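Visitor: predicted model and sequence below, questions to follow.
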Amino acid sequence: MPYLLRTSRIFAWFMLTGLSIGIIVASSLYLYLRPNLPPVHQLMDVKLQTPLRVYSNDNKLIAEFGEKRREPVTIEEVPQLQLQAFLAAEDSRFFDHFGVDIMGLARAAFELVSTGSIQSGGSTITMQVAKNYFLTRDQTFIRKFSEILLALQIERQLDKNTIFELYLNKIYLGNRAYGLAAAARVYYDKPVNELSLAQMAMIAGLPKAPSAYNPLANSDRALKRRDWILGRMKELGYISEDAWLLAIQAPITASYNTREMEVDADYVAEMARSEMVRRFGEDAYTDGYTVTLTVDSKKQQTATTALRNGLEAYDRRHGFRGAIGSFDVGGMTEEQLSGQMRNYVPVESLIPAVVTGIDDEAGTTRVHLRDLGPAAMPFSTMKWAKRHRTENLTGPAPEKPSDVVSKGDVVYVKVMDTPVAGNDEGGKPSNQERLQVALAQVPRVEGALISLDAQTGAIEALSGGYSFNQSKYNRASQAERQPGSNFKPFLYLSALANGKTPATVYNDAPIVFDDSELETAWRPQNASGQFYGPTTLREGLYRSRNLISIRLLRDLGPETTLDYLKQLKIPTDKMPKDLSLALGSGQLTPMELARGIAVIANGGYDVQPYLINTIKESDGTVVYEAPETILCDDNCEDLAENRNKAQIDSEALPETKGMALPASADDSDTPRIMRRLADERAVYILHSMMRDVIERGTGRRALALNRSDIAGKTGTTNQQKDTWFSGFNHDLATTVWVGFDQPAPLGRGEYGASTALPIWIDYMKVALEGTEPKTMPRPNGIVSIRIDPETGERARPGSDNGVFELFRTEQAPAPLPPENHNDNGASEEPDDLSRQIF
């Protein structure tokens, strides 16, 4: 007995000593760690790393930027069964413990001893919140003790539902999915409230080890983990026996789902991304901002498609440049072919394919597509493929498939909608129905399309090239090119503002300029190479007569015209100060040109292009909203002050190189006041002249739109290096440019009317669909007078060739004097014209 008593005392002393040491160590650690622990209230201020999302103005997803996929949800949005699945997997006593579950730790230890692995884990949900929000993942005792201390603090200051919600939104669930909602999208492409019980259990099994229990990476282990969780849910009374039995029999249905972009608008997405980074720095990628743009999804998709189709059409006209690669396909299986094709990258809708067989007699080529397998390419889709030699020269038209491709050639193709029966190696029909594809190639030519709301400056659609993935260079806002004849509307508007009329006559005749600085004399010509004699300004514009424009500029003076361009806020720093200005030899970006055309379209008011409508934080708080645009004639400062107690002068805004975006979130309450820059009567007359470009001139193809409110101008530079079309109605202005990135001739017969105008038509056909004709209202002080188109004077009564022309009232031609008849009955004509035509 004394021995037992003595032993008990020794054991008690050891226990007491150990407990004391433990208390001392714990207290020391607490005193050491406590000052460095973050305050719990920071949890409520933590911004989950949610990606930046960019939407069109009709709420279609354009782009998503950020490494982590996350869609925050509230606990009320999560089904009860999903919550119970996480409780069963991670912390079934969550609503009973105080942050640290002693029973759970004991159970985990028992599982480790009895099975060699831990199924449910020892960390509570609260401890995981502490770790995920505040701590590292280092496997150290100090980190674990900090986790426990933080969990205790969190439990004292936050309610259980708030802690659970923080957990559901923070946990990593594999494949870049952070949080429950993101995982539901990534694995099942569903919102959380549409998951089945089996799917809920599968997701609930991921927090323990997202890679080890991932259904995409390790389906067997994921299935065992899912079924164990379902069993726990049954044991805990969360689900019935029947529900459990049905769920464990469910197959694995997980697949990798990326969030599909709903609008093909990479160039505008990049413009929005760069602006957000400029505003918010790297936080733009993680703070969950939502950006809504001005672009309309239907117009934007049409713009992207129209530009690509137009560039491909030009490329086909100039022949096939041959295969992009080749390899020996003899004896290769489909699996081997697929592996080899991984070396070739798709470009937008163009897919690389290798030729596996050619049947000239049947007119069919067999190909194997990257990712899609076998397909048939009919010869009818290859007839365009004359061999490219130069931009002006192609080879003869092919007569059979082997004239175009050889076995083993790798080419680009486009998948067509209609499948056709395939052939086997012997030419016999196979049982497998194959895809039908068309021969294609990636265009070398590039282009841009910009469409602006002429009344506000909002960018309705923009495409900066054939493929953003191929080239990030945004030609719409960055490419400085010569506008050619697309510049002429500004020259003619300057003339109308400086006393000229549509009836002013100039002589379309040869002209030679000698300049000591030039090696040879300058002999400008019309595109046709012909000369047409006395011509009114109206006809000179709609027929795009170069010599009329040069004589007009000489009459006005280059300095006068440049000053007028500055009045219109068109950049002049890269404009020549000589007569070549008349032919558009300066440089403008497509955006700058489109902005100038929008000024004409809206009746002469200033326009500042902008892209962003609203910026919202992750909680929906609006941090920026595009200001209202006000078109103003007089008393603009008073108008702004009355509207928002703020004065603004649009002339104080800097000249933009591309587009104007708001400088800060503080300017959204200030209205954007747009002053009148051009005389409305001159602009109205110019509209009439530019409608003739469509009805009678170089833009006649646009008559296909069957609209009476369309006006525009083609543009082609010297040697056809740049081709343009700009057109508008009163509300919408659109500019299209086509050319090579490194300026080079596009080839004979390639003009603005053949390259840019078809793209413009394809876009405007959709952009104006369902809208009523919209023309500029006729201002006061405009008269319509019948004139002689050969002289520009009033037409004599009874003359056969008289046409009606528009004039400002004070510029109307003077009435003709009564006719004086000589003895022979012939009338005497005035000795000279009232205008100098040479």
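Guide: That came through fine.
Visitor: could you use CA atoms for every contact and neighbour count after this?
Guide: OK.
Visitor: find the nearest non-adjacent residue to Ala63, please.
Guide: Val54 (5.2 Å; Cα to Cα, 6 or more residues apart in numbering).
Visitor: secondary structure element holding that neighbour?
Guide: When secondary structure is defined by DSSP states H and E, Val54 falls within strand 52-55.
Visitor: please apply the same query to Val623.
Guide: Here Val623, judged by DSSP H and E, is contained in strand 622-625.
Visitor: quick check: the residue nearest to Ala63 vs Lys60, distance?
Guide: According to Cα to Cα, to the nearest Å, Val54 and Lys60 sit 9 Å apart.
Visitor: ok, structure two:
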Amino acid sequence: MQIKQKTLDIKVLVIPQFVLSWLFFCGFFICFVPVIIYVANEIEKTLPDVANLFHHRPAQPLRIYAASEELLAEYGEERREIVSIREFPRALKNAIISIEDAKFYHHRGVDYSGVFRAVVRNIASQENSQGASTITMQVARNMFLSKEKSYIRKIAEIMLAFKIEALFSKDQILEIYVNEIFLGERSYGFAAAASTYFNKSLSELSISESAVLAGLPKAPSAFNPVANYQRAMIRKNYILERMKELNYLNQEEFLQAISEEVKITKRANTRDSSVQFAVEEARKMIYEHYGESTYKEGFDVELTIDTRLQKAAHTELRDGLMRLQKIRGWEGVEGRFNVEEKVLDKKNIEKFLINFPDSGVLKAAVITEVLPNGIVKAMFRNGEVITLFSESGAYSVLELTKSSISRKRRIEKGTVVRVKQHAQNKWVLSQKPHMEGAMIAMDMQSGNILAMTGGFDFSLNNFNHVTQAQRQTGSTFKPFVYGAAIEKGFFPGFIVDDTRRVVKPAQRGSASWAPRNYANNYEGDITIRRAFIRSKNVATVNVMEAAGEDYVRNKALSFGFIPDFHPPGLPLALGAGLTSPMHLTQAFSVFGNNGAMVSPILIKSIRQRNGDLLYKAPDVSVRHQVISERNAFIVDSLLRDVVRSGTARQALRLGREDVAGKTGTSNRSKDLWFSGYAGGIAATTWIGYDDPKSLGAVTGGTIALPVWIKFMEQALSGRPEIQVTVPPEVSLIGGDYIYTEFLEKRTCSNSMSNYVRSPYSCDIK
């Protein structure tokens, strides 16, 4: 039996697609929008006040300039130059907008289509890399948020962008952006980047160069034109195409820009080696006053330094130290490359010489070959191979390669040596000086420091010997002894005994003291003037003893010498005390300044980059009278005679009548000095080991004085001679000067000490 089934006719309900979409959207809206609102409200509570941007002051570096307004140095983590948007070049502005935010002037902080595309791409790639940040959003992120990539941060970025757009105009937002964005090489903002990569101001940039800079914000390292030139050029071309698409460039401008060869010209290193001691001294002075703000407030500091004289001081001091080192002889190689384990090639030598930096004209090199015929070859860190020319004397390569030479001193394959280029372009052996030095020059009227070189090489030893070194003054202290004695009535024409004697007999616990003259040369009875210009030690001790030890010391201390460094006693007469080259220069200037002391000035002015003047040094330094004009006049006459016929006769080559100064050599030639003045410039040269020891059979006159002369040859160019007149209280009698009132007192031989006497008879009228 067949059973007949009944078929049911069921009609399927068909819902239109738009209805389904609408239902899905409503469900999504109902479920997720409250969540989004809640999250947004929570984020809102943590957002900073964007109104703070009105008061934002970007960190700007400290810049130090010479008196000629030449930039000497820049300090600060962020290199930045603030530029008003009104001064911003149109081409660069268009390039930035073309690549970073083409709709910048049309949206209200957020490009919704860009955000949507970024979200879709991030979901598809399961990453969080697509930013879609407008310029306003970048400002929000750079100024207020971290670099973390998350949706929460992106929401915060969008919310801040809305707030910024509500408070600031588009140009204000763009101005913040172009001055704050990091563009590599410590450069923040496009003005700094233009200087860093092209050594140009913004107004000097070409369209093509502008496109290079506009390509940096996305990835400053990847598109750095120094490190990745080809990649930077590809991005530059893409930006130029975008500018053309957006009608910022016409066809002719585009073709010209795309065909231009972009040359990267990095800004020169502002740390000129010749000025580093002066610059560092100024930096420390500013930091003591302003602390960490020194590197953030955009201070422009003008120094009194004359760059021409600074370079001269730097060069002459270095040359003098190298000459002295050559006199001292060859002291051995600096290091040894292990030729048994490594190949002497460019890569290995470059790596090895990292610990042997070049120093000016002195280049480090590794000996690569010593041939039987006497030819010696060496390689620089850049792979260049040179042949050493053998000079005669201490630096004879032929002598120093002999097997009989001790290994410490022997030049052989793998040894590290210093070489410099000879006048005939030949490379010769040299040596880094083991001793140090200082050179300081000051304008005697204004107190302006014109040059300051505190050592051979700041990068090797940054101890500033001009200001920090306290060294025995030797005979440069004698002017202060004789000046005090003159005040006591012991004038240059008086007679002093220059016979060697025991000044201090031996006592229990101490040896006797019998000062000696240089080269054991004694002259018996001589005038005080001759004793001074010939730098006689015994006679000087006798003069100090006659005038009174305490009296002379107290008079000397009035020049500002530190009491603890100048203990009482007759050895003080011979420069047993300690002082710095800076202070000795200041003290010497008193004799050429009518008895007045001026305070040295290094910093001329401090301004903020907005132009506000924070400090200005006086046009003429603070002066105070240390000694009388007549006392200064007579001591000045003694110092001039040192040059005319004394220990500084070499200085006659300057061809001037106003050159005055004093040589100085401390005990066992541990310190070599010359301090003096001419043409209104006071200057001092000092040379010695940091750990005091003998420099050998040399004196201040043979080593320090030539450095001083060569510097002054350049410093005195164009300066008139200083004329002096005899003060009214000074009389000339017997061919020398005396205070007029002493004639009335009839100072004569029976009123003097055992070792100093007047040459005038007691019935003098």
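Guide: Ah, there it is. These numbers were taken from a predicted model, which means no experiment stands behind them.
Visitor: for Thr747 of structure 2, see how far away the counterpart of the residue nearest to Ala63 of structure 1 in structure 2 is.
Guide: The equivalent of Val54 of structure 1 in structure 2 is Ile64 (alignment by TM-score structural alignment). From Ile64 of structure 2 across to Thr747 of structure 2, the span is 57 Å (Cα to Cα).
Visitor: of these two, which one has the most company?
Guide: Per other Cα atoms under 10 Å, whichever of Ile64 of structure 2 and Thr747 has more neighbours is Ile64, with 25 against 21.
Visitor: centroid-nearest residue for structure 1?
Guide: Geometric centre of structure 1, nearest residue: Ala265, 2.2 Å, by Cα atoms, centre = their mean.
Visitor: that one pairs with which position in structure 2?
Guide: Using TM-score structural alignment as the criterion, the counterpart of Ala265 of structure 1 in structure 2 is Val275.
Visitor: just give the nearest non-adjacent residue to that match, would you?
Guide: Among residues not flanking Val275 of structure 2 along the chain, Gln310 sits closest, at 6.7 Å (Cα to Cα, 6+ apart).
Visitor: what distance do you get for that neighbour to Asn464 of structure 2?
Guide: According to Cα to Cα, Gln310 of structure 2 and Asn464 of structure 2 sit 15 Å apart.
Visitor: neighbour count for these two, which is higher?
Guide: The neighbour comparison of Gln310 of structure 2 against Asn464 (other Cα under 10 Å) goes to Gln310, with 24 against 20.
Visitor: surely that one meets Asp272?
Guide: No: applying Cα atoms under 8 Å as the test, Gln310 of structure 2 and Asp272 come out as separate, 10.6 Å apart.
Visitor: residue in structure 2 matching Phe141 of structure 1?
Guide: Under the alignment defined by TM-score structural alignment, Phe141 of structure 1 corresponds to Tyr151 in structure 2.
Visitor: list the contacts of its match.
Guide: Neighbour list for Tyr151 of structure 2: empty [criterion: Cα atoms under 8 Å, 6 or more residues apart in numbering].
Visitor: surely Gln139 of structure 1 is in a helix?
Guide: No: under DSSP: H, G, I helix; E, B strand; the rest coil, Gln139 of structure 1 falls outside any helix and is assigned coil.
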